[in-house]
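Asks: Structure, please.
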Amino acid sequence: MKTHHSDSAKKPPPPTKPKPKMNTNEKEPLQVYCRLRPLKNLNDTCVVHKINDQLLELSPPGQPKQFYKYTKVFDTKYDQHSVFKQTAFSLVKDLIDGQNGLLFSYGVTSSGKTYTITGSPQNPGIVPRTLDTIFNTLNKNGLQNIRYGFKPNNQNGFEIVSAPDAILKMQNEVIYATPNKNPRTPRKRDAYDWENRVQEEMFIKDINCDNKYSVFVSYVEVYNNFIYDLLDDQLETNKCSKRIVEDTQKRYYVQGAKEIEVKSSQEAFELCIKGMKRRRIGTTKLNNESSRSHSVFNIRLVQAPLDIEGVEVIDDSSLIRVSQLSIVDLAGCERTSRTQATGNRLREASNINNSLLTLRQCFDVLRENQKSNGNKIVPYRDNKLTHMFKSYFEGDGKVEMIICVNPGLEDYDETLHVCKFGEASQDLVTNRGSPFKRTPLRPISNFFIASSINIGPPLPNNYIEDPSDNETLKNWIMALEKRAENHEQNRIIVDEYQQNVRQTIFELNQNNTLMEQQNSVLKMDLVARENQLREYENKFSHMKREYEDTINRMQHQIDELQQELSTVNHRLATTEIEKSNLRNEFRHYKRSTKECWKSEFKRLQKHFMEKVQEAESQMEKKIATNQEKLQLLRTIINNEDDLEFIRPPWMSPLKSKPDTEIEQATTTNAAATIDVRSPPVVNPRHRRSLSTDDAKWIEHRPPGTMNLGTVFQPNITSKRKKSVTNLKTSDFVGKSNEIASKYALTHHAATETGGVETKVYKGDVLPSITGGSQVIFNDVEKLVQFPCESDEANITIRKNRKRLAEMFDRMTTTTTSSSARSTPTVTTATSSEQSEMITLPTTISSSNYRNGGGVGNNTPTKRKKYLQQ
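Replies: I've put the predicted structure just below:
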């Protein structure tokens, strides 16, 4: 077992310098979209299926299914417009807001990457639709700056050019333009089709109208790890590669690449088509027009705030905001065994695969650094493609990727790697760029200033192209003079605006001071939370060490238990062998003793049958004698009306010994039966008029009810009385004036002293909601009848009853104990059971009323119970 004394005594490493923490609210994951192209041949096997909008399934024949999740999955039902709207439209919005973006397509060769990026004239791709959306937004709000209002400074930045200089440059361009000496040839078919392509009509609604905008485009390619400018007219004669440099803002760009200003989407896309024609395209076995290089189309939007009058751009280059959107069409990864490339094609394929491999390696290292907070060096410089977009991968803009997939079986191996790379890339997190803030020099919108300040007539739209054109010059002079007249009036209005702005700035400063105070409080809270976090980290490290110690200790115990288990298994195997031997010995012993058991069983069976026959003959004689005695006793008891006359000589009170216990109990009972209650109180509810009214009564006397001949008798004098023995439903049903409303039930019961108790239960008959009737009892009349005898007679009767019961028990017990085997003629039971089987006649019947309104059930009393009373 390992010990940890050396680890605990080991000096802990020095703490590393904490990295600057970034705001997690400004982070966002890399968005990965998946697009499925149609099958090349309808007879091909489809192994890639869309499960839902985010789940993709790969199900090759004979292999387990695999699932991959993406931001969005586009199948063949989605057209180019839908793909652009859900992928690149958000990047265009960020571009207008002054933020950077990167979109690149990734996939195997002939999987639809170029079609997604460029498209066709009838179905334009992402690039033409992006250009249309940008210029739709600028032209709708009239926010385009004049041509040459901005110019590149050859250091990845721009400078502001004054309006007169820009106009002069436009005039020189017209004057010194070299005429085309060669006659124009008819346009090619594809160029004509692109001029008549489908236009995208979408635009951005939220745009800062206090700025002027200009659009610049550039187009480069990475071929065999060299960068070439596709918009350079000398590319075909002088193929000079470009290099990547870093600007003052730590952004990387291609030095010397042309950035051309465009004023319409058509002009911009013509440059894109021009560069596409110069791009390296080759023929392979898998694709006739296979891209042999990675192309990067850059759209740069330059914006600067307007002056206080909202007419011209403020001449301050520090206020310029430049945002860039790079759309990359990566060459497809391919296997040389399938393309059968040789020579230059083999070299191109090798460079393409190396660049894509470097891209995957960069993503893996970035993802690992972000998860473990590591400092591994990302190999950006291993390839020009990753070196160019280093700033994007490190958080300078939003990154999106579209992986294009061919669902056919022949590309399954390459498609599997593409899907894995796309799903893993979603773990990469980039920083959200800060939005472009409005300059404080122009806090009022153009519309509000234009409605308050009268600038004057607009400047003429035409320019002086001919030195002899005096009319145009006169128009310019008149417009400028008119504007000079309104300058003083506008100055007063501007002063008022400035005063309002100062007041606004003062209020903002107060709010800023308050925010700073709150910020200091939050910083203190942050420090406290960081200290708490360090304590938790220390506790976690301590718990981790304890956990490791516990794991090692448990592992040692597991090893010991496994050794014990092996020993037990060995013993168990030995026991099984012994058990098998014992089982064989038992079978042999069983066979040897079976014959002995059979012979012994026959001998004992014969002897037992002889004993049984002898016992049965003796039992039959005893049972016959007992039956005669029982029959005599039944005859004596059934022929007597009262127990008072059953007095044999041996039961005479003069000859019998005094029974102290019975006398004492009888005396106590006699004393207890003395009625010491007070005279009854008259209750109005028991008045006689209740049974003599005009209501209809049903007098229910169940079968077995006797006329005892007592002086007091139940008497219902109502004329509408109906006496019944067996109660029926028809007794309660009839016409409304014939339905019974009263019910009386007569019931007899025996008392403890041998008398008779008569009870009359009275109640009201009420109709039920189901159409029947129900009886609610509300009164009971009780009549008790008992003999008037002396205490001595009662004691004698009780003694005789006790002795008669004892005699009866002795007789039945003798019958039971004489034999333990039953016969068909005698029933063997206990003394109490046999006594209850003898039913004596009685003159008292009991009625048990159940379920309101039911009929009584007369049950004879048991003689044994009567004797025991």
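Asks: from here on, contacts and neighbour counts on C-alpha atoms
Replies: Will do.
Asks: Flag every buried residue along stretch 56-73.
Replies: Neighbour-count burial for stretch 56-73 flags 56, 57, 58, 59, 60, 67, 68, 69, 70, 72, 73 (criterion: 16 or more other CA atoms under 10 Å).
Asks: try stretch 244-264
Replies: Across stretch 244-264, burial judged by 16+ other CA under 10 Å covers 252-264.
Asks: For the buried residues of stretch 56-73, could you give me CSV that also reports secondary structure and distance to residue 797?
Replies: Formatted as CSV, those follow (DSSP: H, G, I helix; E, B strand; the rest coil; distance: CA to CA, whole Å):
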residue, secondary structure, distance to residue 797
56, strand, 103
57, strand, 102
58, strand, 104
59, coil, 103
60, coil, 105
67, strand, 100
68, strand, 103
69, strand, 102
70, coil, 105
72, strand, 106
73, strand, 107
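Asks: and residue 763, what does it touch?
Replies: Going by CA atoms under 8 Å, 6 or more residues apart in numbering, residue 763 touches 742, 743, 744, 775, 776, 777, 778, 779.
Asks: so how far is residue 279 from it?
Replies: Look at residue 763 and residue 279: by CA to CA, to the nearest Å, they are 112 Å apart.
Asks: Could you also give me the structure for this second sequence? I'd like to compare it with the first:
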Amino acid sequence: MKSARSKPPTSARKPTNRTRFVVNNNMQSKDPVQVYCRIRPMQFPSDTSCMKVISDTTIVITPPESATNFRSTTSKEIQTIFSRVFPPDVSQRELFNIAALPLVENLIQGRNSLLFTYGVTGSGKTYTMTGESQDSGIMPRSLDVIFNSIANYQAKKFVFKPDKLNGFDVQSETDAMLDRQNELHAGLTTPRHGKMRTRKADSDSDSNPMILRAAEESQVIQVDPDNVYAVFVTYVEIYNNSVYDLLEEEDVRAKTLQSKIVREDGNKNMYVHAVTEVEVKSTEEAFEVFQKGQRRRRVAHTALNAESSRSHSVFTIRLVQAPLDCEGEQAIQDKRVVCISQLSLVDLAGSERTNRTKNTGQRLREAGNINNSLMTLRSCLEILRENQTQGTNKMVPYRDSKLTHLFKNYFDGEGQVRMIVCVNPRSDDYDETIQVMKFAEMTQEVQVARPTPIKLDLGFTPGRRQANKIFKEARSRLEKDGKPEAADLEVDLGLVYSLGGPFPELEVAHPHSDQIITTLMHFLEQRINKRNILRADLQQKQTDFRKMLLSMENENISMKVENASLKASHAQQKKKVSALEGHLCKTEAQIDSLLRKLNNANDTIRSLQQELRDRDMALNQRIIDKQRVKQKYNHKIQAETDKMNRELEMKLRAQREHLQNQMKDKEDKLRLVKKILVDDNGLSTLSGEQKESIPVLPSEGGDILNIRTPGGIDVRSRRDKVAVSNHRYRRSQSADRWIDHRPGALVPVDTVLQPLMRRRRSITKLTSPKEITDGASRYCLIAQNHDSEGELETKLYKADIVPTSGGGAQVVFNDVECLKQMSPTGNRKRSGPVSSQSTPYLNSEQCHTAESNSKKPRV
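Replies: A predicted model of the protein is given here:
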């Protein structure tokens, strides 16, 4: 990796006096390592806390009685000061804005930064670094801010390409497009395990838990609009003091990941050799890469944490930026002008005690390596602090651990370093927590050189990207307006003729101040390069100016010739104009006459329209008169109709009265019949058919029942014994049962209107009195014959069955129904008056007569 600020060559530095130079060199400003403390919320209400926050920077720790050195401790309270203390209820956003956002600003400005989380197992380090789906941590929020800031200034993919030596090459647009096509072709089908499957299927099968997270859209950092940017990410883990690439493509033959080597590049910066570096274009793409490596990271279950990290993870974000050319379109293809800065986010594995985690076997070996690497980190920082504060020159053991060896250039060179200490306030974790606090206090005393990046000023005009964009938009508008010559226009933004700022301070306060000479060398090299660029640009502009003068002279001559020809054509056009003016005057006179004719025609049209309206009104009046006459005749017709209806009603009333008189005569005859039936000496005879249809039944006392119907039909009876009705008998109307006596009929009576008999028993012949007296209370005799007109007439003789005093029964007829069936095809007159000799009924209707008297005819 090429840092933003190059270091002096090895020959210009003396290793024996390097530390003394850092101490005594006042020309280079330094900053202490900033340490922040985050307190995890209590997991269980029964837990007791040994910490108390008394200010934004101070924590007071009270040792519990279960502490190891509780009795030997002289002071019961320990006070620790940090750059900032975050209480348990602090939000992820607030922690990011205070602790990590300045490091993202350094990254965009070309400076290197390092942020790592430190603490015991289960103190919340991974949550602070990664977060959850709805509450992102430092890493996803940092990516959001980066891509929000460079959203409109990103270079196309593969414009910047890693050179495998911690640097980047700048490719042309053609080469970058070729690489993009190769990647697209390779992404369609990827061989794996001997089969071909698409990468889309792989991506669909991988779950992404951060898809629904809330992005940091409001955080934006100002960037240089005349640069192009690209973001590359790497993800490695340090497991058992070995470095593994978590983004390395899977190899079928290799069952485990291969260990990587930590090397030093040409600028004395440490990097992981042959590590997979992925170019990403959005936060989602970067987080997918992170999730891919996270699935390979080694975690295990311990007694203190269900998912304990068994390795140190290092997620590095590298921002590559290069200036645009003088036209503001493409990046300059020169590695010397490329500025590379990186932000390393380190999630350290938790320090732990084996007697509490109960680890054995592989877990015990992992815990030992974790504790050894953390002890090496602590030893390196302690020696650095001693060298800086006491002026000693002790050798810092960076190589004792891969963790310290990888970040050697941060502590021994330049770069801003910050640490977030995560602690669990439970009293049970006091012994581990107090060791973490001591390490944090010691870390704050280490001084790190402030990064001072020096970007090569090429003298190009600021704002050339935007100017070129505006120029292209104006040229496209001119081409749309029909000016094809606008396509030949070119923009020349030129260079700013300045050799840069003033010379740096040259005061030498120590004989070993090699850094001042190195800085001066870089400054002079930049001035010389810029002078050469400006001189070449001046010569090119002079040549272009001479060519422009020659072209303008030739254009002037051609314009004079064209001017003379235009004057001649102008004179001819003038004559044509005068002729056209005369023709115009004649045309105007014709137009005036046509306007007068048009006005007259309009007047005629208006008069005709008025006449048409008058005729329409007259026509409407006639229609109204017709409606009135029609209504008048309708009233007359209605009056005549009402008069006829009244006359018809009078006739119907007279006919109804005549029929009622006839019915009255019939009733008088029925009364006479009843009187005859009451008389014991009265005898009558029946016709032949009627005598056969009326039953003659013996009573239970040996008597013969003599029945006389209300229509004048006599029934024989014996005179020796007469049945007397039982006057105490009361018949229940709800318990009526009918005897439906139907002798052989001429036609079925089912085709005519039937009488209402709810409970009945039908018989065709009476053989015993018990058929009448057995549970029945009503009797109905049906007889059929032809009337005088030949129509079928059915008569229903209805009677009550009354028990007698002697234990027998008598049948009392009290109702007659006459049903007549008439041929629907007959042409005889049906509406004539009813004869006095016939049964009282209307044609085609049911005739019903009922005799109700206190003295009913008896049999």
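Asks: Mind giving me the PyMOL select for the contacts of residue 763 of structure 1, buried ones only?
Replies: This is the PyMOL syntax for the buried subset of the contacts of residue 763 of structure 1, where burial follows 16+ other CA under 10 Å:
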select buried, resi 742+743+744+775+777
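Asks: Now tabulate the contacts of residue 763 of structure 1 in CSV and tack on distance to residue 629 of structure 1.
Replies: Output for those, formatted as CSV (distance: CA to CA, whole Å):
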residue, distance to residue 629 of structure 1
742, 53
743, 50
744, 47
775, 51
776, 52
777, 50
778, 52
779, 50
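Asks: Of the contacts of residue 763 of structure 1, just say which sits nearest to residue 445 of structure 1.
Replies: residue 776 (92.1 Å; CA to CA).
Asks: Quick check: the farthest pair among the buried residues of stretch 56-73 of structure 1?
Replies: Taking CA to CA, no two of the buried residues of stretch 56-73 of structure 1 sit farther apart than 60 and 72, at 22.2 Å.
Asks: if I look at residue 239 of structure 1, how far off is residue 227 of structure 1?
Replies: Distance from residue 239 of structure 1 to residue 227 of structure 1, by CA to CA: 10 Å.
Asks: Neighbour count for those two, which is higher?
Replies: When residue 239 of structure 1 is set against residue 227 and neighbours are counted by other CA atoms under 10 Å, the residue ahead is residue 227, at 23 against 11.
Asks: Trace the more buried one over to structure 2, please.
Replies: Under the alignment (TM-score structural alignment), residue 227 of structure 1 pairs with residue 243 of structure 2.
Asks: what packs against whatever helix or strand its match lives in?
Replies: Secondary structure assigned from DSSP states H and E places residue 243 of structure 2 in strand 242-245. Applying 3 or more CA pairs under 8 Å, 6 or more residues apart in numbering; DSSP states H and E, we find strand 242-245 of structure 2 packed against strand 227-239, strand 259-260.
Asks: Pull the number of nearby residues for the corresponding residue of structure 2 for residue 113 of structure 1.
Replies: Under the alignment (TM-score structural alignment), residue 113 of structure 1 maps onto residue 125 of structure 2. Neighbour count of residue 125 of structure 2, defined by other CA under 10 Å: 27.
Asks: Please name the nearest non-neighbouring residue to residue 307 of structure 1.
Replies: Nearest residue to residue 307 of structure 1, sequence neighbours excluded (CA to CA, 6 or more residues apart in numbering): residue 314, at 5.2 Å.
Asks: count of residues packed around the counterpart of that neighbour in structure 2?
Replies: Counting by TM-score structural alignment, residue 314 of structure 1 lines up with residue 332 in structure 2. Using other CA under 10 Å, residue 332 of structure 2 has 20 other residues around it.
Asks: And residue 332 of structure 2, how far from residue 110 of structure 2?
Replies: In terms of CA to CA, residue 332 of structure 2 sits 17 Å off from residue 110 of structure 2.
Asks: And the next helix or strand past whatever helix or strand residue 665 of structure 2 lives in?
Replies: Using DSSP H and E, residue 665 of structure 2 sits within helix 514-678. Going down the chain from helix 514-678 of structure 2, the next helix or strand is helix 688-693, by DSSP H and E.
Asks: mind listing what's buried in that following helix?
Replies: So for helix 688-693 of structure 2, counting by 16+ other CA under 10 Å, buried means 690, 693.
Asks: so it matches what in structure 1?
Replies: Under TM-score structural alignment, there's no match for helix 688-693 of structure 2.
Asks: Which helix or strand lies directly C-terminal to that helix?
Replies: strand 738-741.
Asks: that older thread, can you list contacts of the strand holding residue 243 of structure 2?
Replies: Under the contact criterion CA under 8 Å, 6+ apart, strand 242-245 of structure 2 has outside partners 235-238, 257-262, 272, 275-276, 402.
Asks: could you dump those to JSON lines with distance to residue 475 of structure 2?
Replies: Below are these laid out as JSON lines (distance: CA to CA, whole Å):
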{"residue": "235", "distance to residue 475 of structure 2": "46"}
{"residue": "236", "distance to residue 475 of structure 2": "50"}
{"residue": "237", "distance to residue 475 of structure 2": "53"}
{"residue": "238", "distance to residue 475 of structure 2": "56"}
{"residue": "257", "distance to residue 475 of structure 2": "56"}
{"residue": "258", "distance to residue 475 of structure 2": "56"}
{"residue": "259", "distance to residue 475 of structure 2": "56"}
{"residue": "260", "distance to residue 475 of structure 2": "54"}
{"residue": "261", "distance to residue 475 of structure 2": "54"}
{"residue": "262", "distance to residue 475 of structure 2": "53"}
{"residue": "272", "distance to residue 475 of structure 2": "49"}
{"residue": "275", "distance to residue 475 of structure 2": "46"}
{"residue": "276", "distance to residue 475 of structure 2": "44"}
{"residue": "402", "distance to residue 475 of structure 2": "58"}
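Asks: which one of those residues sits closest to residue 632 of structure 2?
Replies: The nearest member of the contacts of strand 242-245 of structure 2 to residue 632 of structure 2, counting by CA to CA, is residue 235 at 106.7 Å.
Asks: since we're on the closest residue to that closest one other than its chain neighbours, how many residues are nearby?
Replies: Computed as CA to CA, 6+ apart, the closest residue to residue 235 of structure 2 that is not its neighbour in sequence is residue 315, at 4.6 Å. Neighbour count of residue 315 of structure 2, defined by other CA under 10 Å: 19.
Asks: Where does residue 315 of structure 2 sit: helix, strand or coil?
Replies: strand (DSSP: H, G, I helix; E, B strand; the rest coil).
Asks: what's the answer for the one 5 residues further on, then?
Replies: Judged by three-state DSSP, the three-state class of residue 320 of structure 2 is strand.
Asks: That one contacts residue 231, correct?
Replies: Yes. Judged on CA atoms under 8 Å, residue 320 of structure 2 makes contact with residue 231 at a distance of 6.4 Å.
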